[in-house]
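> I'd like to go over a predicted model; first the sequence, then the structure.
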Amino acid sequence: MEKLEGYEFYRSIGSPKWICGPMVDASELAFRMLVRRYGVDLAYTPMLNSKQFTKNTKLRKTIFTTCEGDRPLVAQFAGDCPETLLEAAKLVECCVDAVDINFGCPQHIAKRGHYGAYLQDEWDLMRSLISTLHQNLSVPVWCKIRVFPELEKSVAYAQMIEQSGSQVLAVHGRTRDSKGRNAGPADWSVIREIKKNLSVPVIANGDAVSLEAAEQCLSFTGCDGVMAAYPLLVNPTMFSGESKPDPFAVARGYLDLAEKHLTPTWQIRGHIFKLLKGHILGQDDIIRTYGAAQNANDYRQATLELEERIANGYSKTCSPTEACVNGIQSGYVLDEDDSVVQIFRE
């Protein structure tokens, strides 16, 4: 069959508007199936390291799982070798709708590994990576980027990526250096200018911390979709429009899916701490119980105990949106050992 491209392809997968972005160790199958229940139109896999993915069969079976209903699905890979990136993408092209190249990760691990946003100054290499996948995969290649401080360079950068074969572009409205506690707001005006100058679908990313914010972003930028990452970890129902979601009901739903899809306990732990962050503060014994949990049922029992405490009058809580905004503004979230760790910016 002829491979669809650009808007023809985007329409074929339902013209997705609300998108769950790629998150290291967090956008696994159980979580993707959860957010799909609450309005997400398309989801990404976690970022997959192409070198590790091709060499380690056991790791590959752990970090890439899917099922019926997990569509449309985009697999995101990181790497700097066209041949290795293609080899990795070939292993999943039968199970996904598109393959995305990560040109947006600003973390130090990406700098050490020579991938993500640390390739954005090497346009010839980027052209090779994109064109190799575009010419040799049966599914379209997408790209996810950050912007430059200069508007004109950001637009030229996006145009180069489109010309190299990318059929959809996701744009995070921050620069490579805008990260961590001092990241500042995402610049939607840069995304808007990129959208005006491309002929392929563009997805806006950055500061979509609520459905209202996502709708404002969509209206302001004129983009085809809006991507969220960390806000969905705190409130998976964000795109559904629910005004007061029950975090315990959401957590129970996630645990059911985690058990069904054999999710590793370390992934479950991360989700539970974020889903129930507004209730778990100060509950030191519950935090320790979560930290020692061995399976989804252990998490379920601890969650039921926490829910009962809240029902009986413990009231130190905050809403999902407040927890999300507070987490992003502070740059910190609770870890499983009752300490705080710096979060990855969306």
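Arrived safely, thanks for sending.

> C-alpha from now on. contacts and neighbour counts both.
OK.

> Which residues does stretch 23-33 contact?
For stretch 23-33, the surrounding residues in contact (Cα atoms under 8 Å, 6 or more residues apart in numbering) are 20-21, 43-48, 63-67, 69-70, 229, 233, 254, 257-258, 261, 263, 267, 270-271.

> Kindly write the PyMOL command that selects the buried subset of the residues you listed.
Entered in PyMOL, the line below selects the buried ones among the contacts of stretch 23-33, by 16 or more other Cα atoms under 10 Å:
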select buried, resi 20+21+43+44+45+46+47+48+63+64+65+66+70+229+233+254+257+258+261+263+267+270+271
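
> Where helices are concerned, which of the contacts of stretch 23-33 count?
Assignment to helices by DSSP state H places the following of these there: Ile63, Leu233, Tyr254, Leu257, Ala258, Gln267, Gly270, His271.

> and the closest residue to the fifth one other than its chain neighbours, which of the three is it?
Right, the one you point to is Ala258. Among residues not flanking Ala258 along the chain, Ala30 sits closest, at 5.2 Å (Cα to Cα, 6 or more residues apart in numbering). Three-state assignment for Ala30 (DSSP: H, G, I helix; E, B strand; the rest coil): helix.

> May I have the residues that are in contact with Lys274?
Leu233, Val234, Val333, Leu334.

> Now it: which helix or strand?
Per DSSP states H and E, Lys274 falls inside helix 265-275.

> buried ones in the helix or strand that contains Ala156?
Assigned by DSSP H and E, Ala156 falls within helix 151-164. Residues Ser154, Val155, Tyr157, Ala158, Gln159, Met160, Ile161, Glu162, Ser164 are the ones in helix 151-164 that count as buried (16+ other Cα under 10 Å).

> would you list every one of the helices in the stretch 151-300 of the chain?
Using DSSP state H, counting those that start in this stretch, the helices found in the stretch 151-300 of the chain span residues 151-164, 188-196, 211-221, 230-234, 247-260, 265-275, 277-280, 284-292, 296-311.

> what does the stretch 1-150 of the chain give?
For the stretch 1-150 of the chain, applying DSSP H, counting those that start in this stretch gives helices covering 6-12, 29-37, 50-55, 57-63, 82-90, 108-113, 123-136.

> Mind checking the ones you listed for the one nearest to Asn197?
With Cα to Cα as the measure, helix 6-12 is the member of those nearest Asn197 (14.2 Å).

> next up, a second structure to put side by side with the first:
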Amino acid sequence: MAGRLSFANITALAPMVRVGTLPMRLLALDYGADVVYCEELIDIKMAQCRRVENEVLQTVDFVAPDDRVMFRTCEKEKQRVVFQMGTADPERALAVARLVEKDVAAIDVNMGCPKEYSTKGGMGAALLSHPDKIEAILTKLVSGVSVPVTCKIRILPSLEDTLTLARRIEKTGVAAIAVHGRFKDERPRHPVHCDYIGAVARAVAVPVIANGGSLDLVKTHGDIRAFKEAAGASSVMLARAAMWNPSVFRSAGPLPLHDVMIQYLKYALRYDNHAFNSKYCLCQMLRDKVESALGKRVQAAQDNRELSEAMDQLDAFEETQAALDARRDALRGPERPPDRVIALDGDVTTMALKFERREYPPQLTPKMFLLEWSRRQKLEQPTYQTVQRAQDRAFQSTVTVEKRKYRSSLWEKSKKFAEQASAVVCLRVLGIPESHVGRRHKRKTEDDRDGAREKRKKPTAGERQTAGS
């Protein structure tokens, strides 16, 4: 979809908190969605973010001061992703819109969410009681950004008030209005009011996107057209139906849920989605099967590896990690400082080295050896401080021994490896013969072999009898 995004005659993935992250959006596009909305992101949090081009993942990340990735997107969805924000302030809304506008296809303002996390700040459905503020926010955005601006509302208690609000919104210059056909105090168990949506569609000239039909109107792709016609709308937006099985967007019909879950997981691994977010989405797809054997395995998983094991996709996990590691190494470049070079970074002594796990026996890692050495020297126990880099989620650790700090200048793929690398730096800088670890392991192995040979050389009963005769 080249050029300015159109909202006429489309089927969209609705904005859903904890669901509308990058893996789900890409999956929906694969299955036939025309447009995908991200989850509602609060303006105050987004305004503090910095834009980071993640070369390893090939994404654009918006990273909070605490290094959490608040919003992640990629080139594949750039022309079709709508950034939805929660806001109650025109100036802050514009600041956030300008921050993300080069990486998204449109900006949407949430004016329909009835949940407290949105309404308590005057956002979401709370805006429906303040049409002047709605007008101010949308007018500021339409005049201030280069991409289309839309909004998503709920219907008001009276049809007349709903139509008055819709006409006022249209005059701000928005490209479309999404209408969730329920009142603010209604929930998904309540039937959707298609008559209200249809009345709004007739009252304004911009495209109206019908929302709210997942519970009782949309079960398969064929139901999408029926919902669109029942609501008299230009387009349709799906939330729960898509959350339960994103392949609802397929014109050829839905795919087996297990296949969909595997495809979701592969996107989650490829784009390093947070494991707990991935687990939540997978559990939503399982729905009433969440207590099945598979559901219990998924719920028990604590990281992406365990999620992959639960889904019998460990090979996919390892292949993805290997590909990301290779890209990470390639970006570091072929020239690396030799690990014998010692440098100072502020008050920290550094060396450029990687922790090579295969060089150490499990029971005698550098951390363990450093701890044992410290105890023999009657020093305080080494302490480790580890940080994680936002753009590729790599780790770097600093170890403190006798009030002096040591770390590797290279970043590791896990916290454990980063701590081991800092321990190696400390051992080498202090001249502690860490190779004794390997020699001790080697000596033990050789002793075990010698013992095994001696056992094999023990004389048999016949030999002993012959020797005694």
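Sure thing, it's come through. These numbers come from a predicted model, not from an experiment.

> Overlay the chains and give the TM-score.
Overlay of the two chains. TM-score (TM-score structural alignment, normalised by the length of structure 1): 0.79; 292 aligned residues with a Cα RMSD of 2.0 Å.

> that older thread, whereabouts in structure 2 does the helix holding Lys274 of structure 1 align?
Alignment of helix 265-275 of structure 1 against structure 2: residues 275-285, by TM-score structural alignment.

> In JSON lines, list the helices of the stretch 1-150 of structure 1 along with distance to Phe239 of structure 1.
Shown next, in JSON lines, are those (distance: least, Cα to Cα, whole Å):
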{"stretch": "helix 6-12", "distance to Phe239 of structure 1": "20"}
{"stretch": "helix 29-37", "distance to Phe239 of structure 1": "9"}
{"stretch": "helix 50-55", "distance to Phe239 of structure 1": "31"}
{"stretch": "helix 57-63", "distance to Phe239 of structure 1": "25"}
{"stretch": "helix 82-90", "distance to Phe239 of structure 1": "29"}
{"stretch": "helix 108-113", "distance to Phe239 of structure 1": "30"}
{"stretch": "helix 123-136", "distance to Phe239 of structure 1": "31"}
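
> Show me the one of those helices that comes nearest Ala213 of structure 1.
Among these, if distance is taken as Cα to Cα, the winner is helix 29-37, at 17.7 Å.

> For Asp80 of structure 1, see how far away the aligned residue in structure 1 for Met111 of structure 2 is.
In structure 1, Met111 of structure 2 lines up with Phe103, judged by TM-score structural alignment. Using Cα to Cα, to the nearest Å, one obtains 10 Å as the distance from Phe103 of structure 1 to Asp80 of structure 1.

> Compare these two (neighbour count), which wins?
Phe103 (25 against 21; other Cα atoms under 10 Å).

> list the contacts for that one?
Residues in contact with Phe103 of structure 1, defined by Cα under 8 Å, 6+ apart, are Ala78, Tyr115, Gly116, Ala117, Tyr118, Leu119, Gln120, Cys143, Lys144, Ile145, Arg146.

> Swap in 7 Å and give it another go.
Tyr115, Gly116, Ala117, Leu119, Gln120, Cys143, Lys144, Ile145 (Cα atoms under 7 Å, 6 or more residues apart in numbering).

> what's the neighbour count on the residue nearest to it when sequence neighbours are not counted?
Leaving aside its chain neighbours, Phe103 of structure 1 sits nearest to Gly116 (3.9 Å; criterion: Cα to Cα, 6+ apart). Neighbours of Gly116 of structure 1 under the rule other Cα under 10 Å: 25.

> Gly116 of structure 1 and Ser50 of structure 1: what is the separation?
For Gly116 of structure 1, the distance to Ser50 of structure 1 equals 12 Å [Cα to Cα].

> so what sits against both of these two?
Contacts common to Gly116 of structure 1 and Ser50, judged by Cα under 7 Å, 6+ apart, are Ala78.

> Buried residues in the helix ranked longest in structure 2, which are they?
As assigned by DSSP H, the longest helix anywhere in structure 2 is helix 435-457. Of the residues in helix 435-457 of structure 2, Val437, Gly438, His441 count as buried by neighbour count, 16+ other Cα under 10 Å.

> Those into JSON lines, with extra columns for distance to Gly144 of structure 2?
Shown next, in JSON lines, are those (distance: Cα to Cα, whole Å):
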{"residue": "Val437", "distance to Gly144 of structure 2": "64"}
{"residue": "Gly438", "distance to Gly144 of structure 2": "64"}
{"residue": "His441", "distance to Gly144 of structure 2": "67"}
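
> Common neighbours of Phe103 and Asp80 of structure 1, please.
With Cα under 7 Å, 6+ apart, Phe103 of structure 1 and Asp80 have common neighbours Tyr115.

> just checking, what residue in structure 2 corresponds to Arg309 of structure 1?
So, by TM-score structural alignment, Arg309 of structure 1 is left unmatched.

> gap between Arg309 of structure 1 and Ile286 of structure 1?
11 Å.

> Of these two, which one has the most company?
Shown here are Arg309 of structure 1 and Ile286; by other Cα under 10 Å, Ile286 has more neighbours (18 against 14).

> and that one, what does it touch?
Ala302.

> same question, the one 3 residues further on
Counting by Cα under 7 Å, 6+ apart, Thr289 of structure 1 makes contact with Ala302.

> how big is the offset of the helix holding Ala156 of structure 1 relative to structure 2?
Once superposed with structure 2, the aligned residues differ from helix 151-164 of structure 1 by a mean of 0.9 Å; criterion: mean Cα distance after the TM-score superposition for structure 1.

> which residue numbers in structure 2 go with that helix?
Under TM-score structural alignment, the match for helix 151-164 of structure 1 is residues 159-172.

> Translate Arg225 of structure 2 into the numbering of structure 1.
Here Arg225 of structure 2 is matched to Glu215 in structure 1, going by TM-score structural alignment.

> how close does its match sit to Leu198 of structure 1?
Using Cα to Cα, one gets 21 Å for the distance from Glu215 of structure 1 to Leu198 of structure 1.

> Of the two, give the one with the bigger neighbour count.
A direct count of neighbours by other Cα under 10 Å for Glu215 of structure 1 and Leu198 places Leu198 higher, at 19 against 16.
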